[in-house]
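J.: One predicted model, sequence on top.
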Amino acid sequence: MKLIVHYNRHNFFILTLLFILFGIASYKLTKNVLLNELDESLEDAMDRVNGYVQTYHALPAPTTYDNLLISTEPVSHPVDKPYLTYVNGDITVKGKKHIGRTLTFSVSLGRQYYNIIISRPLEGIKHITKAVMLITMTMILLLIVVLALVNRFVVSRLWRPFYGTLNSLKNFRLNNTDAVEFKKSNIEEFSIMNEHLQLVTSNATKEYHLLKEFTENASHEFQTPLAIIRSKLDVLIQQDNFTEEQTAVLAEAYSAVTRLSGLSQSLLLLTKIENNQFSDQREIPLHDVLQQKVSQFEEIWKDSDISYSLQVYPSFVKMNADLLDILLNNLFSNATRHNRPGGVIHISLDNTSVHIANTGAYEALDGEKVFFRFYKSAVNNAYNGLGLSIVRQICIVSHLSPAYEYKNGLHYFSFHWQ
């Protein structure tokens, strides 16, 4: 979920909650203000009635004026103090019953006490409250809509430099000699972020080139003394004045030097693949390449008493041609090296996958570790364990999905793409 979407969801929830709370508060406040005004008008009317009684020594006639209803009734005991009450349907205005507010107080004429009741309907207050409520809620709703539009367009525009930076990072490659460029922003936080990212990518590129140079130099320097040692061992092995025990020791040393040379070359190849030095990719007719590779290994399989089958359909894969050749060489060599006399190799190709199955060990390999560096099965540990690791790294940079399975006495290596 994008940050702006997450922000808008929280913002919408908060605004909706505020809309409801403001609506309730607006209704309550408006109603209370209007009720206070109504009560004050009733108290003003009470003062006028008291003044009339004191001036004319008579009760005001029951009347309806300005929605004020005044009525009197004789009582034996006066009320202690004026009080306000609600009445429901007892106030008649223009022939209609209304709920209202009444003020009751007592006056005396001679020795007789009278209760005077002044009433006013709440109909006007209801209409005014509804009108004020509608206007207030409409304004708040319009404010929420405006804020939502501002968040959608203005905030989205503010985040454009951030997404521009992400696109620049997406296109960043360590083996690219050109420094990554970030667009300038007048927003301080984005500007600081771009400065730090510029520094990080620059340092990463420098360290990559230093590591690449060191790896290549180290591999080259290793090969020279290894070649010298191997040539000297060749000369010693060809001499006749060694015992069998000495000859066996020399053979072991020669084998170790050969393995060390192969290990150095394999590690260098892995480093090159991991550093994406085989970036050139194109559509390759895999069916043709497989047939050519089988013809190269055909004589080896014949000498090793290994039979094979090949079933291919026209299929294309997008990857680097050199990496494809390394991939197939390692897979075919692996299927040959770990096979047995009288064994078989089955190769099949369809539109989106290639499968290579071979006989070999009578037990399954560790499917979770078989493609990892320096993994060796208990059956055969005479090799450096980098072949399938190289295959795995090629699959990563070429967007292939490798898989291993053991069934029906065969080790299946499958590779899928889309």
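T.: Thanks, I have it. Numbering: from 1, shown residues only.

J.: Please count neighbours and contacts with C-alpha atoms only from this point.
T.: Will do.

J.: What segments of this protein are strands?
T.: 63-65, 68-75, 83-93, 96-109, 112-121, 282-285, 307-311, 316-319, 344-349, 353-358, 401-407, 410-416 (DSSP state E).

J.: Included below, for side-by-side comparison, is a second structure:
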Amino acid sequence: MKKKDGVLIISARHSLDSKLAGLDLGADDYLVKPFHLSELKARVSAIVRRKNFDGDNIITYNEISIDVLAMTTTVNGKAIVLTRKEFDLLVYFLANKGKVVTKNAMAEHLWGDEMDISDDFDFIYTHVKNLRKKLLEAGSQDYLRSLYGIGYKFGESVKLANKYNRVNLITSLVVLVITGVIYYIVIHFILTEKLDKDLAVEEDEIKQYVATYHKLPLASSYIDQQVYYKALTDTAPDVRLFHYTTYNNAKEHETEPGRSLITSVKVNGKRYEVTIIKSRVEAEDLVRIILLITIAVTVILLAALILINRFVLNRLWKPFYTILNQMKTYELAKMDDIAQQQTNIDEFKELNDSANAMAARVRQDYKELKSFADNASHEMMTPLAIINSKLDSLLQTDSFTPEQGAILEDVYHGVGRLFRLNQSLLLLAKIENNLIPDVQDIDMQELLTNKIRQFQELFEKDGLSLVQELRPSQVRMSRYLADVLLNNLFSNAIRHNHNGGTIAVLLYPNSLQLINTGKDIELDDKLFERFAKSTASEGMGLGLAITKQICALYGFVISYQRKDQKHCFTVVFNPKI
């Protein structure tokens, strides 16, 4: 059986015999310890290219092209910007195109052993959604299909109507070709039989003439018939044979297809061979005309079939695709029904009713879950507020030792942290379900000016110098969420800065940048995930996750990059511009 998986042996045995033995056993590569991770990655990538992409660094799938070494992606020649995880995910999909890829396999490929720290695979959905959105916006077909409860499948999809049309057309073409061939053979056989009967009639007339006049009729050459005689010996056998031959048309000076009958006749004791030839040109012309008519009818039938399939069947399937599109764009937060489609087809009516019944059950479950979350949040905040109030009162007394005071202070900070965590998670849930509807036009220049003034004391406290360039910019979003977004970005820039550092705030008509000094480390793609934070951070790790969710809600794009030894966060308000 052909081995499909790549095998890389990692071993401390560095002798030539060990390497040769490993490679002879079927390994694709052999790496000796110790090694650099960059070398391991390069060798694994080389094996993947050899196994899945014939060793080519340029991976092409229809309109999508990927340069593995340069880590660039283009769609129809237009470059698109993908994060590292999105790029790895696209390469992984292309390496497994046409196969079902589970979420667990995707998580193992992207994060390795670190995937065990996650309780679910919501982050997979986020990366896939962002990858699909970027590919579609660049003009790519939608190759990603989600398989509920299983994973994803990457490849060209075939619509039911197109599949039916293709099978129908191929079947019709094969049937018409076969019947056309049979029809041609039958017509050809009938016309040949008619020629043979005419030759037999001419044979009977010659024999009757000989019997009456005891001599052969004159050899003749007519427009479509020729008769020849040839003397035979007494020992020659009697023959009577029909066969295809050629007919020399003296008038037209050309050779035509013919049909002949060779027979024998006895005149006055002598035997003669009689050859009667008739032209087949008229019969062949008739067969040719019939064949052309058959081909024309076949083409007309196929064209009619294509038109029927294209227009009539598309109209027939219209209710199905309308229901499907409504299900794709269904938003749970709006609590809308799936519109009833006017159709007399029972299956489509049943599909519409089932979709509405499913939507009703989902809405009911959503209401119950939302009510539970709201009640749980409210009920949690009440005892937290009571505990916080009691701790405030307790801290005002002097009836405890310094050790007890330190413990109470830790409890006080823990309760405060739990209170803020509850508020942040509740805010995330509201953003995800679009429950903050106060959308309006925001003057970002004015809002940033006020926000800088609010954070001025914190800038001065840490000795941070501020560089600002604020140009007019209008953004349509919730004012409350705009305030939360800026608060999180500014808090992040201050918290992860150092004394005497700088913060640059750059506002352009379509983007916002916050650039700050900080630790000389480059963050990875996980900084926008929930509870992602450095070990030295005192935050909860939800600030940038909330910021990312706000951007996703309004179609903004937020990105991070390390630039000139500084941390740069960029929010693009309208990525299509």
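T.: Noted; the coordinates are in hand. Just so it is clear, the model here is predicted, and its values are computed rather than measured.

J.: And the TM-score between these chains?
T.: The pair, once superposed, lands on a TM-score of 0.91 when counted by TM-score structural alignment, normalised by the length of the first structure; 416 aligned residues with a C-alpha RMSD of 2.4 Å.

J.: nearest to E216 of the first structure, of the strands of the first structure?
T.: strand 316-319 (23.9 Å; C-alpha to C-alpha).

J.: before we move on, the earlier item: format the strands of the first structure as TSV; extra columns: mean neighbour count and distance to V257 of the first structure.
T.: Listed next are those as TSV, based on neighbours: other C-alpha atoms under 10 Å; distance: least, C-alpha to C-alpha, whole Å:
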stretch	mean neighbour count	distance to V257 of the first structure
strand 63-65	12	120
strand 68-75	16	117
strand 83-93	14	108
strand 96-109	18	108
strand 112-121	22	110
strand 282-285	13	37
strand 307-311	14	32
strand 316-319	20	34
strand 344-349	19	31
strand 353-358	22	29
strand 401-407	16	31
strand 410-416	19	30
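
J.: Need these in JSON lines (columns: distance to L15 of the first structure).
T.: What follows is those, written out as JSON lines (distance: least, C-alpha to C-alpha, whole Å):
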{"stretch": "strand 63-65", "distance to L15 of the first structure": "46"}
{"stretch": "strand 68-75", "distance to L15 of the first structure": "42"}
{"stretch": "strand 83-93", "distance to L15 of the first structure": "36"}
{"stretch": "strand 96-109", "distance to L15 of the first structure": "36"}
{"stretch": "strand 112-121", "distance to L15 of the first structure": "36"}
{"stretch": "strand 282-285", "distance to L15 of the first structure": "54"}
{"stretch": "strand 307-311", "distance to L15 of the first structure": "65"}
{"stretch": "strand 316-319", "distance to L15 of the first structure": "51"}
{"stretch": "strand 344-349", "distance to L15 of the first structure": "59"}
{"stretch": "strand 353-358", "distance to L15 of the first structure": "53"}
{"stretch": "strand 401-407", "distance to L15 of the first structure": "48"}
{"stretch": "strand 410-416", "distance to L15 of the first structure": "50"}
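
J.: What's Q561 of the second structure aligned with over in the first structure?
T.: Using TM-score structural alignment, the partner of Q561 of the second structure in the first structure is E405.

J.: what's the closest of the strands of the first structure to Y56 of the first structure?
T.: strand 96-109 (10.6 Å).

J.: By residue count, what's the longest helix in the first structure?
T.: helix 3-56 (DSSP state H).

J.: how about the nearest residue to the match of Q561 of the second structure, chain neighbours excluded?
T.: Y412 (5.1 Å; C-alpha to C-alpha, 6 or more residues apart in numbering).

J.: where's that neighbour relative to A403 of the first structure, distance?
T.: Distance from Y412 of the first structure to A403 of the first structure, counting by C-alpha to C-alpha, to the nearest Å: 8 Å.

J.: what's the matching residue for I345 of the second structure over in the first structure?
T.: Using TM-score structural alignment, the equivalent of I345 of the second structure in the first structure is I187.

J.: again, but for R417 of the second structure
T.: Using TM-score structural alignment, R417 of the second structure pairs with R259 in the first structure.

J.: Identify the residues contacting that match.
T.: Y383, N384 (C-alpha atoms under 8 Å, 6 or more residues apart in numbering).

J.: how near is it to Q238 of the first structure?
T.: On the measure of C-alpha to C-alpha, R259 of the first structure and Q238 of the first structure end up 20 Å apart.

J.: Next: T258 of the first structure.
T.: Following C-alpha to C-alpha, the distance that separates T258 of the first structure from Q238 of the first structure is 17 Å.

J.: So between those two, which is more surrounded?
T.: T258 (16 against 10; other C-alpha atoms under 10 Å).

J.: now that one, nearest residue through space, not along the chain?
T.: Nearest non-adjacent residue to T258 of the first structure (C-alpha to C-alpha, 6+ apart): R230, at 7.5 Å.

J.: count of neighbours near the aligned partner of that neighbour in the second structure?
T.: Counting by TM-score structural alignment, R230 of the first structure lines up with N388 in the second structure. Other residues lying near N388 of the second structure total 18 when counted by other C-alpha under 10 Å.

J.: residues in contact with D238 of the second structure?
T.: T263, S264.

J.: Also the one 4 residues further on?
T.: Applying C-alpha under 8 Å, 6+ apart, one finds that F242 of the second structure lies in contact with D196, R259, S260, L261, I262.

J.: go again using 10 Å as the cut-off
T.: D196, L199, A200, R259, S260, L261, I262, T263, T275, I276, I277 (C-alpha atoms under 10 Å, 6 or more residues apart in numbering).

J.: With distance to L489 of the second structure added, can I get those in JSON lines?
T.: Converted to JSON lines, those look like this (distance: C-alpha to C-alpha, whole Å):
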{"residue": "D196", "distance to L489 of the second structure": "99"}
{"residue": "L199", "distance to L489 of the second structure": "103"}
{"residue": "A200", "distance to L489 of the second structure": "105"}
{"residue": "R259", "distance to L489 of the second structure": "97"}
{"residue": "S260", "distance to L489 of the second structure": "100"}
{"residue": "L261", "distance to L489 of the second structure": "103"}
{"residue": "I262", "distance to L489 of the second structure": "105"}
{"residue": "T263", "distance to L489 of the second structure": "108"}
{"residue": "T275", "distance to L489 of the second structure": "107"}
{"residue": "I276", "distance to L489 of the second structure": "105"}
{"residue": "I277", "distance to L489 of the second structure": "102"}
